[in-house]
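> Sequence and predicted structure below; questions after.
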Amino acid sequence: MKYGRSLVDLATELERQLATKQDMIVPTPLMHHVTSESGSSVLNIETSDGVRTFRTTENCRRQLADRLKIPYAYFERMRAEQPTLLDRNIDTWLHSQPEQRMVRTLDGNARAFLSDRYRRLDNYDLLAHVYPMLRELPGARVESCEVTDSRMYLKVVTSRVQFELQPGDVVHAGVVISNSETGQGSLSVSPLIFRLLCSNGLIAADQAMRKTHIGRMTETSHDEVTFFKEDTLAADDAAFFLKVRDTVQAAVSQATFSLIAERMRKTMGIKLVGDPVKSVERLAVKYLLQEHEKAGVLRTLIKDGDLTGFGLVNAVTGYAQEVDLYDRSTELEAIGGRLLDQGAKEWSELAEAA
């Protein structure tokens, strides 16, 4: 499992972000997109205190393009080659079809362009509510955590719930909690399997609890920008956090954990009787691995020398530790979990590939 940063560093970064981020509901006629000749773009927003300027992130540009039905490849081509044309396109659609949008900013960047119904489930508030729950788990430890441009992750393992796959090969139960503040996914709570021998993590995303960021309409003005105050989550979210607590407890329960661990143990009996290279190629096609990722999984499989379904699962989750991007590393851990969910026919296609 990729390390990320310490819990103290995570909390420090979330506190820093809390002080600098700003959310607002903006009528689109008050927005103006400006792109320089070098291709850098900003969003100018007219407020009662004057014009405020925010640099746009890639995520914000993707969401802006999607909302205005501008193909992103064309959006980026205009940004690089015809910036004036891009600005005219964006402003025309923003102003001719007025609506209200939530703009989320951080460190002077417009990082998200979202619906005005987007429900803010912020990382700082989430950690403040969830961490005390996690501390109550017997033998719990934070194995890995991180906050990236797109998501926050908290991966917690408990040594009190364990399963021996084979003599000397023990796995511990855990849970991964992830959340996006920028519209790049729902809040998710998923069971986690942590293998002690190699520190591989596997996410059973099929048993995850998710909450989408859709809320009630916010009372705002159609003529001016409405700023949000950075307070904690509303009291009516208390029921939701109780559900998160129940889901965390279920994720690390002996029943849930044993079910997943038993599926993992069964993969030990699946022999890769075909060409291992072809098996990895087929896996890469099915799970959309890039060429360098396919090569990394194959290298790990050969290095470990375990030509079974279990070896293939661990080749994916083992390679996940080498990946530079924490987001992608976590996605690969979830692919390991999806492999466990495969039926006999799907496993046969991988095992007998030639």
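Received, thanks.

> okay, CA-based contacts and neighbour counts for the rest of this
Noted.

> what about the residue positioned nearest the centre of the chain, distance to N200?
By Cα atoms, centre = their mean, the chain has its centre lying nearest to R151, at 4.8 Å. Shown here: R151 relative to N200, a distance of 21 Å by Cα to Cα, to the nearest Å.

> repeat for G343
In this structure, G343 and N200 are 23 Å apart, going by Cα to Cα.

> neighbour count winner among these two?
Using other Cα atoms under 10 Å, the more surrounded residue of G343 and N200 is N200, with 23 against 9.

> check contacts around S329.
Contacts for S329 (Cα atoms under 8 Å, 6 or more residues apart in numbering) come out as K2, A320, Q321, E322, V323.

> let's bring in a second one:
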Amino acid sequence: MTNMTTLGKVIDRVENMARNHNDALIDVGDIEFQDLETVKLAGEPHRMRPIAQQSISTRLGIPYQYLQKCPPEIQEINLNHWIEKERNEQLFFRFYGTEVRAIFTPRYIPTDNLEVIDRILSLGYGRDEVVQCSLDDHFMMVNIPDGRQSFTINGEKMTPGISLSNSEVGLASLSIAAFVLRLVCTNGSISKTEVSASYRHISTKIIKELPDVFTKVSQELTLKKDQFKLSLASRVDHIESTIDRFNKQFLLNKTEKEAVEWALPQEYGETMFHVVNTYTKAAQYKELPAESRYRLQRVGGMILEMVG
């Protein structure tokens, strides 16, 4: 699911995905690895998805890329050796059906996407609310525009709002930030701001604090108009080299760079306004996972902050 939709459709998709989700605390003594892709839990084999492979490799202190290159028998030896050194008596497993989608310590209390959506509804938003969403098995981003605060820059209508992002498998913590939606092509930039709230998934306070965080982030929305005006007045001599420099600065991966290259001709210009819009446009590149769409929108927001 990507781009403009309704909150109701997001809810339906999240609920449908959650039907196959379940969690369990597993005794470390019941964990035995056959290789990097398969783990036995109390004797029952389970396929590990790539995110789970990465999370257990990190937990055990084994470089993931090294394990990937090893033959299965070496993977088995390494994983089973280091799992015996695990300090916790149990590990927290997240499943999709019978497949392991992520592995964490018992201290990890995940924020489910359904919890986030339910809290949004409790704040007065309805199923008919128009939102921008990017959602897959690993990451969820929901941007809620506030049409009451729309403004026009360079003849284009801009609508600020609140952005929420969350990963049930640990790719990122629950984060709330200001964002601005460019309505002509539904590009969105997510702000890098001191009042944005990011939390590690270790406390149920996350959901309870949402109303206060919404208020704090909303206070920043009035700054966005001035920042866009400044970006339009900030000249760029060579947009290609500027883009290349930002790609390196923000450590974009290969697919994200391809997305930026795809977006550049569509947003080409001579100001920082065009640079910002190149990155937010890149978030619409079809090959991107949800996390990369969020990252590119956030890069656009961080570049905008530099101008301001």
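Yep, it's here. In this text, all values refer to a predicted model and were calculated from it rather than measured experimentally.

> care to give me the TM-score?
Between these two chains, after superposing, the TM-score reads 0.88 (TM-score structural alignment, normalised by the length of structure 2); 305 aligned residues with a Cα RMSD of 2.6 Å.

> before we move on, back to that, ok, for the residue nearest to the centre of structure 1, nearest residue in space, not its chain neighbours?
S180 (4.4 Å; Cα to Cα, 6 or more residues apart in numbering).

> now for that neighbour: what does it line up with in structure 2?
S180 of structure 1 is assigned S167 in structure 2 as its aligned equivalent, the criterion being TM-score structural alignment.

> dump the residue contacts of its match.
Shown in contact with S167 of structure 2 (Cα under 8 Å, 6+ apart): T111, D112, N113, H138, F139, M140, S173, L174.

> Please verify my assumption that the first one contacts L174.
Yes. With contacts defined as Cα atoms under 8 Å, T111 of structure 2 counts as touching L174 at a distance of 7.4 Å.

> Could you name every residue contacting both of those two?
Contact criterion Cα under 8 Å, 6+ apart; residues shared by T111 of structure 2 and L174: N166, S167, H201.

> Going by neighbour count, which residues of the longest strand seen in structure 2 are buried?
The strand that spans the most residues within structure 2, counting by DSSP state E, is strand 156-166. Of the residues in strand 156-166 of structure 2, those scored as buried under the neighbour-count criterion (16 or more other Cα atoms under 10 Å) are M158, T159, P160, G161, I162, S163, L164, S165, N166.

> Let's have the residues you listed in a markdown table, adding distance to T38 of structure 2.
As requested, the buried residues of strand 156-166 of structure 2 are arranged in a markdown table below (distance: Cα to Cα, whole Å):
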| residue | distance to T38 of structure 2 |
| --- | --- |
| M158 | 48 |
| T159 | 47 |
| P160 | 45 |
| G161 | 43 |
| I162 | 40 |
| S163 | 36 |
| L164 | 33 |
| S165 | 30 |
| N166 | 27 |
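
> Y294 of structure 2: which of these is nearest?
Distance to Y294 of structure 2 across the buried residues of strand 156-166 of structure 2 (Cα to Cα) is lowest for S165, with 7.9 Å.

> Provide a list of residues in contact with that closest one.
F139, M140, M141, V142, S173, L174, S175, I176, Y294.

> For the equivalent of T247 of structure 1 over in structure 2, give me its contacts.
For T247 of structure 1, the aligned position in structure 2 is occupied by V213, per TM-score structural alignment. Applying Cα under 8 Å, 6+ apart, we find V213 of structure 2 in contact with I176, V195, S196, A197.

> For the longest helix anywhere in structure 2, buried residues please.
Determined from DSSP state H, the single longest helix within structure 2 is helix 290-307. Of the residues in helix 290-307 of structure 2, those scored as buried under the neighbour-count criterion (16+ other Cα under 10 Å) are 290-305, 307.
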